[in-house]
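Undergrad: Sequence first, then the predicted structure, then my questions.
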Amino acid sequence: MTVFGYARVSTTDQDLSLQIDALKAAGCEIIRSEKRSGTSTADRQELRTLLDFIRTGDVLTVTRVDRLARSVADLQDIVRELRTKGAALRATEQPIDTSTAAGKAFLDMLGVFAEFETNLRRERQLEGIAKAKAEGVYKGRPRSIQADQIAALKAEGLGASDIAKRLGIGRASVYRLLSS
């Protein structure tokens, strides 16, 4: 049986050391860490590596369930994959141990709250953007493509694909600007 540890923070300026120290104290033999958003499991190579290597009897340990996943769906997918492989999930700061019935129930509850927190944060962000737009403060990202450049290249007889290549943009962007 191998005890694996997984540590994650969302941004590059955050520190992983507290999580790594806690995982070492919990007896993790191998610890993988990364600085990636937890809203999706996509592009989280260290997590994927652990899930690929975990075998029957192994344990994946995290400090808190929100370090592993921010949505119930992702959390359930990870737990299902662990269960299929005969492995368990444990958390150092929460009573989670998927090898017990109580641990599984607590995990499901925490997953719901983690997703709820993510949804609340997204709502607050959208409210803030809407308020800033109403006040004329937020105007979005400045255009990186000038419509007059596209029109000039079109006037020279270039097609959408050639225009896109020359400007280093997508063909769909060319069509969108030509139709507006």
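TA: That came through, no problem. Remember, it's a predicted structure, so these values are computed and weren't measured experimentally. Residues are numbered from 1 along each chain as shown.
Undergrad: For the rest of this, base every contact and every neighbour count on C-alpha atoms.
TA: Fine.
Undergrad: just checking, what's the longest helix in the protein?
TA: Longest helix of the chain, by residue count under DSSP state H: helix 101-134.
Undergrad: name the helices or strands packed onto that one?
TA: helix 72-85 (3 or more C-alpha pairs under 8 Å, 6 or more residues apart in numbering; DSSP states H and E).
Undergrad: let's see it at 10 Å
TA: In terms of contacts (3 or more C-alpha pairs under 10 Å, 6 or more residues apart in numbering; DSSP states H and E), helix 101-134 is packed against helix 72-85, strand 88-91.
Undergrad: closest to S179 out of these?
TA: Distance to S179, taken as C-alpha to C-alpha, is lowest for helix 72-85 among the helices and strands packed on helix 101-134, at 39.3 Å.
Undergrad: A further structure is provided below for comparison with the first:
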Amino acid sequence: MRRAAIYLRVSTDKQTTENQERELRDVAAHSGWDIVATYRDEGISGAKSRSARPGFDALCKDATRRKFDVIMAWSVDRLGRSLQDLVAFLADIAVARVDLYLQQQGLDTTTPAGRALFQMCGVFAEFERAMIRERIRAGLARAKAKGVKLGRKPIEPSKERAIVRLLQTDGIRKVARKVGVGVGTVQRIARELRAPQKDSVPLSLRG
């Protein structure tokens, strides 16, 4: 019986790996594979490096130790979105003589066609990510051209003065809670107070 390891990943905390795992376990049962380990990365983008994905890093290390015979994943983009990283991963598991099964692509790397398809899928995943980045940049450019003001909304002068006053006695988190603003806003004002710019108007006198 082949020993199988499942790798699961979702990009946000609002997503779940439950559906991925259920279908992969069904495939393993149908194929007669014994699932010996499950690795997860939840709320982590596939664009992150291996070191930034602890589940994937552990999977790769255990693959080199031959703790299983086949790696199962829902789709190629669960493994990563960089073609270079995907090809390196495939090379590593090939050296370790560990096979790869991808549910969405119906991929099995025991065949030359499977290895070629794996690289092709990596190209499409990287292309998709590049297109998303381009759409975001184009959207920001259109908004700027229409006069839409980007960035954070300026804090009200009255709240700014209250923050300056409260910082003399309270901590940053307590001030943020009292005034009803984010901790980052209070931290920014605290930094400005510690290092005022030359010829600037004191925060306490603004408005």
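TA: Structure's in. What do you need? All values reported here derive from a predicted model rather than from experimental measurement.
Undergrad: thinking again about what came up before, I'd like the next helix or strand past the longest helix of structure 1.
TA: helix 147-155 (DSSP states H and E).
Undergrad: and the next element down the chain from that following helix?
TA: Downstream of helix 147-155 of structure 1 (by DSSP H and E), the next one is helix 160-167.
Undergrad: list the buried ones in that next one?
TA: 160, 163-164 (16 or more other C-alpha atoms under 10 Å).
Undergrad: Tell me the one of the residues you listed nearest K35 of structure 1?
TA: Checking the buried residues of helix 160-167 of structure 1 one by one against K35 of structure 1 (C-alpha to C-alpha), the nearest turns out to be A164, at 33.5 Å.
Undergrad: Aligned counterpart of that closest one in structure 2, please.
TA: For A164 of structure 1, there is no aligned position in structure 2, judged by TM-score structural alignment.
Undergrad: Tell me the counterpart of G151 of structure 2 in structure 1.
TA: Under TM-score structural alignment, G151 of structure 2 pairs with G140 in structure 1.
Undergrad: T98 of structure 1 matches what in structure 2?
TA: Under TM-score structural alignment, T98 of structure 1 pairs with T109 in structure 2.
Undergrad: Pull the contacting residues for the closest residue to its match other than its chain neighbours.
TA: Taking C-alpha to C-alpha, 6 or more residues apart in numbering, and ignoring the residues beside it in sequence, T109 of structure 2 has R115 as its nearest neighbour in space, at 5.1 Å. Residues counted as contacts of R115 of structure 2 (C-alpha atoms under 10 Å, 6 or more residues apart in numbering) are 87, 90-91, 94, 100, 107-109.
Undergrad: could you check the distance from R115 of structure 2 over to A52 of structure 2?
TA: Noted for R115 of structure 2: a distance of 26 Å to A52 of structure 2, by C-alpha to C-alpha, to the nearest Å.
Undergrad: Also R9 of structure 2?
TA: For R9 of structure 2 relative to A52 of structure 2 (C-alpha to C-alpha), the value is 13 Å.
Undergrad: quick one: which of these two has more around it?
TA: R9 (28 against 14; other C-alpha atoms under 10 Å).
Undergrad: part of a helix, is that one?
TA: No: the assignment for R9 of structure 2 (DSSP: H, G, I helix; E, B strand; the rest coil) gives strand, which keeps it out of a helix.
Undergrad: Tell me if I'm right that it and L79 touch.
TA: Yes: in this structure, R9 of structure 2 is within contact of L79 by C-alpha atoms under 10 Å, at 7.8 Å.
Undergrad: any residues in contact with both of the two?
TA: Joint contacts of R9 of structure 2 and L79 (C-alpha under 10 Å, 6+ apart) are 45-46, 56, 73.
Undergrad: Can you tell me which of those end up in strands?
TA: A73 (DSSP state E).
Undergrad: from the shared contacts of R9 and L79 of structure 2, which is closest to I163 of structure 2?
TA: Nearest member of the shared contacts of R9 and L79 of structure 2 to I163 of structure 2, counting by C-alpha to C-alpha, is S45, at 36.1 Å.
Undergrad: which residue lines up with that closest one in structure 1?
TA: So, by TM-score structural alignment, S45 of structure 2 is matched to S37.
Undergrad: give me the number of residues near its match?
TA: Neighbours of S37 of structure 1 (other C-alpha under 10 Å): 17.
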